[in-house]
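> Sequence plus the predicted model coming up.
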Amino acid sequence: MAVPVLFLQTFPLLRALPEATLAALASQASDLVFAKRAVVLQKGPPTPSLCLLAEGRLQAVDFTIDGREVGLYFINPGDYVGELSIIDGLEQPEFIIAVARSRIITLPRNIVRQAIFATPATAESVTLRLSARLRAQSAQRTILSLTNPLQKICAQLQLLVVAPGATQNRISNAPTHQEIAIMVNTSRETVTRVFQVLQAHGAVQRQGNDLVLGDAKMISQIAKGDLDLPKG
């Protein structure tokens, strides 16, 4: 099903494309809806389409050797996923899961790849996005190497604060305790206990679906290993 050109122009990635290119993409695009926990992209097979997230939220996940799920990064509305396989034609490196009911626009690989490389501004945008994602995943690996759950989770909160959608120590549409648990490779119960400690010290607070860091300095000190908090 074709997608209106004006709708495609709402995605930052596509704004620099010529009108004729946008029209060609729109005629080949599909508008899909995925239920919560549905698999949007499978790990392994090359991705047939670039996925643009219009509504909802996605998470990239993988599994450890012992079968534990590990969250890698989130995809928020306006962002996209599947670009690695689109660019090099190789395997999709991780699973992409809908963590909320999500609306996704898909663009076929061949036509969107040609459009990206034919438009310097769009190619630069993809390159910068890949760079940001690589840096974030490097930081994520550092977090996974930590052994103190409190330090781990505070380091993860710091990483989420600088992610897209976070402003002034506020994480919009913050991940659930379960989602944070798979990001730092621990249990949901451990995350809940850590949040209880942080809330008791005024370091974090929930405001609707958002998470506010009430004491960003404390979070930073814990993340660096310079401060610990009593558990009682």
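Happy to help now that I have it. Since this is a predicted model, take the numbers as computed values, not measurements.
> contacts, neighbours, all on C-alpha from now
OK.
> give me the number of residues near G67?
Neighbour count of G67, defined by other Cα atoms under 10 Å: 8.
> what helix or strand does it sit in?
Counting by DSSP states H and E, no helix or strand carries G67.
> same deal with the one 5 residues further on?
Using DSSP H and E, L72 sits in strand 69-75.
> Could you do L32 as well?
strand 30-34.
> Any buried residues in that strand, and which?
Of the residues in strand 30-34, S30, V33, F34 count as buried by neighbour count, 16 or more other Cα atoms under 10 Å.
> Could you measure from the second one over to Q42?
Here the criterion is Cα to Cα, to the nearest Å. By it, V33 lies 16 Å from Q42.
> what does the last one give?
Counting by Cα to Cα, the gap between F34 and Q42 amounts to 14 Å.
> cool, and the first one?
If you measure S30 against Q42 using Cα to Cα, the figure is 18 Å.
> next one: L72
To Q42, L72 is 15 Å away according to Cα to Cα.
> Which one's more surrounded, those two?
L72 (20 against 15).
> another structure for you, compare them:
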Amino acid sequence: MADIAVELAGVELFAGLVPEALGRLAERAYVQRVGRGQVLFIEGEPSDTFLLVRSGRLRVFRDSPQGDELTLSFIEPGATIGELSVVDERPRSASVDAAEPSALVAVPSGVVREVLRSSPDSMWHVAQQLAAKVRQLTDTTADLVLLDLPRRLGKLILEQAVDAGGGRLTTTFVTSQSGVAAMLGVTRQSLNRALAALVRRGWVRAADGGRLEIVDAAALRRFIAS
């Protein structure tokens, strides 16, 4: 329980809570483990748990009435799911599955609401968290409207790049090509054409292990901003 309390203390939503309040959350928390591809919940289901990703990676997605699937985001270790439903007590706004085997710290949503209501300072942090999500959604909407596919793909490659040493930046998508296409709201064929265009310009190239190596990050950033 002490370990869980320490993990919960690192959650921005709980930044205004005193140790006693964090302890109350930890007392009711439990660890949930999910395998790759396992669905945690479906859009429209009751939201009865607040989740902290301890390890692994989760995928947030929505399905259209026509059966198309759009990946909205990936949830990394240290990030959380369920803040909105904690506040408005409405059903899940999207579906979530595991992009890879994951361990989660789950806290009943009702317990979270009870603890937050007891701390005026914590409500300020809740407002800040919701404001950050609105800004993120604004940026995402702007990208969809203002950037064509090659630029959106280039931006995604840069956002997920890691330092591979020797001044090299590489990107490895944890999802399939179909998953990346869904994230960008396009078909797999369109994604392949956009990637081929970036390769032809000499800004990225294929590397071992399914990685993409960024050859000229500065040129890619200028392209995205143009």
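All right, it came through fine. Quick caveat, the model's predicted, so the values are computed rather than measured.
> just to revisit the earlier point, off-centre distance for the strand holding L32 of structure 1?
Chain-centre distance of strand 30-34 of structure 1: 19 Å, with Cα atoms, centre = their mean, to the nearest Å.
> again, but for stretch 28-45 of structure 2
Averaging C-alpha positions (Cα atoms, centre = their mean) puts stretch 28-45 of structure 2 15 Å from its chain's average.
> Quick one: residues contacting the residue most central in space within structure 1.
Central residue of structure 1 (Cα atoms, centre = their mean): F74, 1.5 Å from the mean position. Counting by Cα atoms under 8 Å, 6 or more residues apart in numbering, F74 of structure 1 makes contact with R57, L58, Q59, A60.
> quick revisit: chain center to the strand holding L72 of structure 1: distance?
Using Cα atoms, centre = their mean, the offset of strand 69-75 of structure 1 from its chain centre is 7 Å.
> immediately after that strand, which helix or strand?
The first helix or strand that comes after strand 69-75 of structure 1 along the chain, using DSSP H and E, is strand 80-81.
> right, and L22 of structure 1 touches V5 too?
Yes - shown here, L22 of structure 1 and V5 form a contact pair, counting by Cα atoms under 8 Å, at 6.2 Å.
> Show me the strands in structure 1, by range?
30-34, 39-41, 49-55, 58-63, 69-75, 80-81, 95-98, 102-108, 166-167, 170-171, 204-207, 210-213 (DSSP state E).
> centre of the chain versus the third one, how much separation?
Taking Cα atoms, centre = their mean, one finds the center of strand 49-55 of structure 1 at 13 Å from the center of the full chain.
> Packing partners of it?
strand 80-81, helix 83-88, strand 102-108, helix 109-118 (3 or more Cα pairs under 8 Å, 6 or more residues apart in numbering; DSSP states H and E).
> Could you do the fourth one as well?
Counting contacts by 3+ Cα pairs under 8 Å, 6+ apart, strand 58-63 of structure 1 is packed against strand 69-75, strand 95-98.
> which helix is the longest one in structure 1?
helix 120-144 (DSSP state H).
> That helix: average distance to aligned residues in structure 2?
Compared with structure 2 after fitting, helix 120-144 of structure 1 has a mean deviation of 2.9 Å; criterion: mean Cα distance after the TM-score superposition for structure 1.
> Could you list every helix and strand in contact with that helix?
strand 69-75, helix 109-118, helix 149-161.
> mind running it again at 10 Å?
With contacts taken as 3 or more Cα pairs under 10 Å, 6 or more residues apart in numbering; DSSP states H and E, helix 120-144 of structure 1 sits against strand 69-75, helix 83-88, helix 109-118, helix 149-161, helix 177-184.
> The ones you listed: which one's closest to T142 of structure 1?
Closest approach to T142 of structure 1 among those (Cα to Cα): helix 149-161, 9.2 Å.
> What are the buried residues along that closest one?
P149, L150, Q151, K152, I153, C154, A155, Q156, L157, Q158, L160, V161.
> go on, stretch 136-144 of structure 2?
With burial defined by 16+ other Cα under 10 Å, the residues of stretch 136-144 of structure 2 counted as buried are D143.
> same thing with stretch 210-220 of structure 2?
Buried, per 16+ other Cα under 10 Å, within stretch 210-220 of structure 2: L212, E213, I214, V215, A217, L220.
> out of these, which one sits closest to S64 of structure 2?
When the buried residues of stretch 210-220 of structure 2 are compared for distance to S64 of structure 2 (Cα to Cα), L212 wins out at 30.3 Å.
> For the closest one, give me its contacts.
Counting by Cα atoms under 10 Å, 6 or more residues apart in numbering, L212 of structure 2 makes contact with I157, A161, L169, T170, T171, T172, F173, V199, V204, R205, A206.
> ok, now which ones touch I111 of structure 1?
T21, A24, L25, Q28, S49.
> Which of those residues are conserved in structure 2?
Among those, the ones still in contact in structure 2 (both residues aligned by TM-score structural alignment, their matches' Cα atoms under 10 Å) are A24, L25, Q28, S49.
> Which residues are in contact with the first one?
Read it as A24 of structure 1. Contacts of A24 of structure 1 by Cα under 10 Å, 6+ apart are A2, V5, I111, V112, A115.
> which residue in structure 2 lines up with the second one?
In this case it means V5 of structure 1. Correspondence of V5 of structure 1 to structure 2, assessed by TM-score structural alignment: A2.
> returning to that earlier point: mean deviation (superposed) between the strand holding L72 of structure 1 and structure 2, please.
If you overlay the two and look at strand 69-75 of structure 1, the average distance to its match in structure 2 is 1.3 Å (mean Cα distance after the TM-score superposition for structure 1).
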